[in-house]
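Asker: Sequence isn't available, so here's the structure alone:
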């Protein structure tokens, strides 16, 4: 220990306990991000089901062998009823906060429910506060998927309202609308399993109706606007980890991180998955278009050959 170290330690000791814990956690995550996979030895077992996401066309069942859950694009041509005996549970992707003109129900949406645009994804932001929206979403989106055999739903774009809601009052109205959508799904289909992509602020109202919570880009992300893979800033990672801790510790929900690496970069995928799993979070690493499914063993290797 050098003389310069002592004042730093004294300053650290004077920090509030919460601030010290945040500093230690940030230092640990930063160190973990620099740790090669070989040094980690093996991955701990995260609490939660293994999950794969695939948004390509006509997915093969064999792609998902070993995964507990597969989240699929419902317009891919896959019919879950034809594969009901598979070990994997089939979840349908369902965008709540945005809609693209390619969706079959787009033309039926009242124009005044479309509040803005997400140019990066060429989609429209839906007004979650519209009185008829929850019933519309269940009738036009969830009911047809349920009839096809889907019993789980990956609810996406739950934070898109932030593109158009600029005041606390507006954000509160949109959040209340999202809560009503989730209530409506469960009222209609009590057995539906729901994975939320983000939606952290909704958990106090809906945690009892949620199967798991997911988020994207803990270590490695995808920038759709610039079409490139990016390293996630430490401040963003700290915020995500704080939300993950609440979801897991307060509400008892499995937490899933979806990260992104180039399709041919298995080393990136494996090391990223190891870093996620080391934090007790279920990892999934795919490409920016969610069309690369790697073997579960690559992303979720177990200690001691488990």
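Answerer: That came through, no problem. This is a predicted model, so every value here is computed, not measured.
Asker: okay, CA-based contacts and neighbour counts for the rest of this
Answerer: OK.
Asker: Now do the helices in the stretch 101-250 of the chain.
Answerer: Applying DSSP state H, counting those that start in this stretch to the stretch 101-250 of the chain gives helices spanning 133-137, 143-147, 168-188, 203-206, 234-245.
Asker: Show me how far the last one is from its chain's centre.
Answerer: Put plainly, it is helix 234-245. 13 Å (CA atoms, centre = their mean, to the nearest Å).
Asker: buried residues in that helix?
Answerer: In terms of neighbour count (16 or more other CA atoms under 10 Å), helix 234-245 has its buried residues at 234, 237, 238, 240, 241, 243, 244, 245.
Asker: just to revisit the earlier point, would you turn the helices of the stretch 101-250 of the chain into CSV with distance to residue 81?
Answerer: Output for the helices of the stretch 101-250 of the chain, formatted as CSV (distance: least, CA to CA, whole Å):
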stretch, distance to residue 81
helix 133-137, 22
helix 143-147, 9
helix 168-188, 20
helix 203-206, 28
helix 234-245, 33
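Asker: ok, second structure coming up, stack it against the first:
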């Protein structure tokens, strides 16, 4: 029996990935032949796409600030050159054989709220130009309710558990869990596919995350900080 979803940012492992209905992969790590094989096995593949951070070389759309955890440069989302860059990445992923796209780095409502309208337009451009079979948004709660009209599903990353540093994992404190529960209740009313991605290094924490996700209608996948486990 297949499982609903997996996130894997390594390469290969086609047999293990074949156990899932939907898998999120790094677009550059898989060939067309590998994607075709997964499709033949009934697996839908989503290519990773960052919409507000850029890990590439210095570019005119970069802001001076960088993500302190991952090192990518924050961008001016509405810069037409960034829009063209992202749409090109999306089109190339779809041409390569991905079923759809996983839209990451959508949480800019606190740092760059002025870019939220630009981000909605960017998602709409990706939908129109790349024509993905499925769009899965990572969080993006500051874009609701408009986001619900543009995507097919929402992932609640770190819904119940988190990585504290590079080696330690823990459940969220009670007040954060309550806040996340309120957001999850809102998501339930949008008619979208709902998923949770949590981080754990032991069975007890993983079981807690999966049980809690089920309470809110979410399929849960548990991994490590760098998504190297299947």
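Answerer: Sure thing, it's come through. Model, not experiment: these values are computed from the prediction.
Asker: Can you pick out the most distant pair from the buried residues of helix 234-245 of structure 1?
Answerer: 234 and 245 (16.3 Å; CA to CA).
Asker: Nearest spatial neighbour of the most centrally placed residue in structure 2, chain-adjacent residues omitted?
Answerer: Nearest to the mean C-alpha position of structure 2, counting by CA atoms, centre = their mean, stands residue 138 at 3.9 Å. Using CA to CA, 6 or more residues apart in numbering and skipping the chain neighbours, the partner closest in space to residue 138 of structure 2 is residue 155 (4.7 Å).
Asker: what about the alignment partner in structure 1 of that neighbour, neighbour count?
Answerer: Counting by TM-score structural alignment, residue 155 of structure 2 corresponds to residue 214 in structure 1. Close neighbours of residue 214 of structure 1, defined as other CA atoms under 10 Å, add up to 24.
Asker: cool, and residue 59 of structure 2?
Answerer: Residues near residue 59 of structure 2, counting by other CA under 10 Å: 12.
Asker: same check, this time on residue 6 of structure 1
Answerer: 11.
Asker: Assign it to helix, strand or coil.
Answerer: Assigned by DSSP: H, G, I helix; E, B strand; the rest coil, the conformation of residue 6 of structure 1 is helix.
Asker: So it versus residue 12 of structure 1, what's the distance?
Answerer: Going from residue 6 of structure 1 to residue 12 of structure 1 by CA to CA, to the nearest Å gives 10 Å.
Asker: on that earlier part again, what residues does the residue nearest to the centre of structure 2 make contact with?
Answerer: Residue 138 of structure 2 makes contact with 102, 103, 104, 105, 106, 154, 155, 156, 157, according to CA atoms under 8 Å, 6 or more residues apart in numbering.
Asker: And residue 73 of structure 2, by the same measure?
Answerer: So residue 73 of structure 2 contacts 53, 54, 55, 62, 63, 64, 65, 66, 67 (CA under 8 Å, 6+ apart).
Asker: right, and out of those residues, which lies closest to residue 16 of structure 2?
Answerer: So of those, ranked by how close each gets to residue 16 of structure 2 (CA to CA), first place is residue 55, at 28.3 Å.
Asker: For burial, what's the neighbour tally of that closest one?
Answerer: Around residue 55 of structure 2 there are 13 residues (other CA under 10 Å).
Asker: re earlier: tell me the one among the buried residues of helix 234-245 of structure 1 nearest to residue 20 of structure 1.
Answerer: Of those, the one sitting nearest to residue 20 of structure 1 (CA to CA) turns out to be residue 238, at 13.7 Å.
Asker: Distance check, the residue located most distally from the centre of structure 2 against residue 79 of structure 2.
Answerer: When distances are taken from the C-alpha mean of structure 2, residue 60 lies farthest, 25.2 Å away, according to CA atoms, centre = their mean. Residue 60 of structure 2 sits 9 Å away from residue 79 of structure 2, going by CA to CA.
Asker: Confirm residue 6 of structure 2 sits in a strand?
Answerer: Yes: under three-state DSSP, residue 6 of structure 2 sits within a strand.
Asker: picking that back up, could you dump the buried residues of helix 234-245 of structure 1 into TSV with distance to residue 177 of structure 1 added?
Answerer: Below are the buried residues of helix 234-245 of structure 1 laid out as TSV (distance: CA to CA, whole Å):
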residue	distance to residue 177 of structure 1
234	32
237	28
238	28
240	23
241	26
243	21
244	23
245	25
